[in-house]
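# next input, structure requested:
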Amino acid sequence: MNQSTLIEIFETIPVLLFAFVAHEWGHAYAALKQGDPTAYNAGRLTFNPLVHIDPFRTILIPTILLALGGVAVGGAKPCPVNPSLYRNYKRGDIIVNLAGVSMNLLVAIASTILFFGVGLLGQALPGADNVLTVVQDMLELSVTYNLLLLFLNVLPIPGFDGAHVLMHYFPPKVASFYRQAEPLSLFFLFALISFAGGAFSMLITPAFVLRDLFMHPVLPFALGIQ
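The predicted structure is shown next:
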């Protein structure tokens, strides 16, 4: 493993961790607002990463994928919810499942704004270029990975947020299959990546298109560009 790969891992893992935590916090907050205190009672309505980390999904899988030169995917411990406690089951379930990706969108927007702010700070403090350039690198990664998580999670893969929303509109037999297949969500994702890489790339292309739209106006403020 070369030095640039190690640097990429050390910059990416904290960014991914915050993206995962923000996503699960969104689910927990929305569930509480819809009448379900399960996640709140489990201590998941917090940005403390320790309560959200799943060693396999949060650390091991992303690190291995980065070491192999790929795009890091993974997740945190699923947020525990009890949809039967929602004041309106269908409406509440849709809101809670969309809350995670909504948080990822908000983090991507905030990261873009901070990228711009750090660029202005770097122009005012040229001696801090080295440190601030690393901060900008991580903020750009934050935009990329939060948008990637957004588009990955709305895919109609069993266990993903998009599938949870669509199950309300599926025929009963299809919805039942999706519910039974939820524990295999990561298997379906890696099967898609491994055996239908072209289709997977096409499905996540909008994430990178949107990333470019976010970053284009602020790139003139990127430090280290002459």
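# for the rest of this, base every contact and every neighbour count on C-alpha atoms.
Will do.
# measure residue 67 to residue 12 for me?
11 Å (C-alpha to C-alpha, to the nearest Å).
# I meant residue 25, not that one.
Looking at residue 25 against residue 12, where the rule is C-alpha to C-alpha, the gap reads 20 Å.
# ranges for the strands of this structure?
For the chain, no strands are identified by DSSP state E.
# wait, what's in contact with the residue most central in space within it?
With distances taken as C-alpha atoms, centre = their mean, the residue of the chain nearest its centroid is residue 149 (3.4 Å). Residues touching residue 149, when contacts are defined by C-alpha atoms under 8 Å, 6 or more residues apart in numbering, comprise 19, 73, 101, 104.
# contacts only, for the residue nearest to the third one when sequence neighbours are not counted.
Setting aside the residues directly before and after it, residue 101 is nearest to residue 150 in space (C-alpha to C-alpha, 6 or more residues apart in numbering), at 4.8 Å. The contact partners of residue 150, taken as C-alpha under 8 Å, 6+ apart, are 101-102, 104-105, 207.
# hmm, back to that, who has more neighbours, residue 25 and residue 12?
In this comparison of residue 25 against residue 12, neighbours counted by other C-alpha atoms under 10 Å, the higher total goes to residue 25 at 24 against 21.
# next up, the contacts around that one.
With C-alpha under 8 Å, 6+ apart as the criterion, the residues that contact residue 25 are 44-47, 100.
# change it to 6 Å
Each residue near residue 25 by C-alpha atoms under 6 Å, 6 or more residues apart in numbering is listed here: residue 45.
# what of residue 53?
Shown in contact with residue 53 (C-alpha under 6 Å, 6+ apart): 76-77.
# let's see this one next to it:
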Amino acid sequence: MTTATSRHSDRRISPVFLGIVAVMAVTGWAVWTDFAASPGVAVFLFVTSAWIVSLCLHEYGHARTALHSGDISIGTKGYLTLNPLKYTHALLSIVLPVVFVIMGGIGLPGGAVFIERGRIRGRWKHSLISAAGPLTNVLFALVCTAPFWLHALDGVPMVFRFALAFLGLLQITAAILNFLPVPGLDGYGVIEPWLSYKIRRQVEPFAPFGLLAVFGVLFIPEVNLAFFEAIDTILRGLGISEVETYCGQEFYRFWQTDGRCEAIVSQ
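Below you'll find the model as predicted:
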């Protein structure tokens, strides 16, 4: 029998998540105040911890929507605690996204929490559960880019500005990639309930390879160029220049910086 106490513990925010938020806050302060001896290290820790926070919120969005849609088993799985260690695919949800950010500056979609879909009735509910994760990335992107499109950058230190620009880029790439209607991604989960049973059965075997296929296509130079041109167009619409995202990534990858962005800051 489920008690009120157990339900409360199922939803109590995890100390692991709070620790990640604390790292984000402290390193964000270090970037803002130029406290760190190496601004690149501070930017790396700030952006990485903020990226992990966004991944946790992405998965929480799926889980919370599923809970209100009828899957009452979500709480017992620990998904509502925001603890990244509780996710079904911790490697896909946390480790690989961080590795891809470090390697290429791409917001890799995370793995999905395990939802008992049989408990949920209604196609709209199933679509909303799938959409909740990438919509969280959209919201996070709006928060990161707010100082730019609100023209509220007065007093914002240059390096912190670059870090926010790069973080905004990551959130936008994650949202767009997640919304692709490719089996295994959230975008396909949005449209899947509206497909015929025959089509769903035919597509199902390809779901484990959907993400790999997307990144394989992104390695095609022409596709990669078109994709990042689209990202740059969105960022420019939000008031972020290409120089700001470039310098954000340069400070983030501090171990191979060419020094041009440090020169911009020192001017």
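# same check for the contacts of residue 150 of the first structure, but in the second structure.
For the contacts of residue 150 of the first structure, the contacts that persist in the second structure are 101-102, 104-105, with contact defined as both residues aligned by TM-score structural alignment, their matches' C-alpha atoms under 8 Å.
# from those residues, which land in helices?
Of these, the ones assigned to helices by DSSP state H are 101-102, 104-105.
# ok, so of those residues, who is nearest residue 186 of the first structure?
Within the set of these, residue 101 lies nearest residue 186 of the first structure; the separation is 17.5 Å, counting by C-alpha to C-alpha.
# can you find the partner of the closest one in the second structure?
Residue 101 of the first structure maps onto residue 134 of the second structure when the alignment is built from TM-score structural alignment.
# how long is stretch 73-91 of the first structure end to end?
Note: stretch 73-91 of the first structure ends 29 Å apart using C-alpha to C-alpha.
# my bad, should have said stretch 10-20 of the second structure
Start-to-end, stretch 10-20 of the second structure (C-alpha to C-alpha) is 19 Å.
# what about the aligned partner of the residue nearest to residue 101 of the first structure in the second structure, distance to residue 231 of the second structure?
When the structures are aligned by TM-score structural alignment, the residue of the second structure matched to residue 150 of the first structure is residue 175. Residue 175 of the second structure sits 11 Å away from residue 231 of the second structure, going by C-alpha to C-alpha.
# would you mind measuring from the closest residue to residue 43 of the first structure other than its chain neighbours to residue 27 of the first structure?
Residue nearest to residue 43 of the first structure in three dimensions, not counting chain neighbours: residue 51, with 7.4 Å by C-alpha to C-alpha, 6+ apart. For residue 51 of the first structure, the distance to residue 27 of the first structure under the criterion C-alpha to C-alpha works out to 14 Å.
# so for the two, which sits in the more crowded spot?
Summary of the neighbour comparison: residue 51 of the first structure and residue 27, criterion other C-alpha under 10 Å, with residue 27 having more neighbours (28 against 15).
# what does that one align to in the second structure?
When the second structure is aligned by TM-score structural alignment, the residue opposite residue 27 of the first structure is residue 62.
# and which of the contacts of residue 149 of the first structure is nearest residue 213 of the first structure?
residue 104 (16.0 Å).
# for that closest one, give me its contacts.
Counting by C-alpha under 6 Å, 6+ apart, residue 104 of the first structure makes contact with residue 146.
# can you tell me how far it sits from residue 131 of the first structure?
The separation that residue 104 of the first structure has from residue 131 of the first structure, given C-alpha to C-alpha, amounts to 25 Å.
# repeat for residue 86 of the first structure
Taken as C-alpha to C-alpha, the spacing of residue 86 of the first structure relative to residue 131 of the first structure amounts to 46 Å.
# kindly report the same for residue 28 of the first structure.
Plainly put, residue 28 of the first structure is 34 Å away from residue 131 of the first structure if you go by C-alpha to C-alpha.
# out of the two, which sits in the busier spot?
Set residue 28 of the first structure next to residue 131 and count neighbours by other C-alpha under 10 Å: residue 28 wins out with 30 against 10.
# surely the more buried one is in contact with residue 41?
No: the pair residue 28 of the first structure and residue 41 fails to qualify as a contact (C-alpha atoms under 6 Å) at a distance of 9.9 Å.
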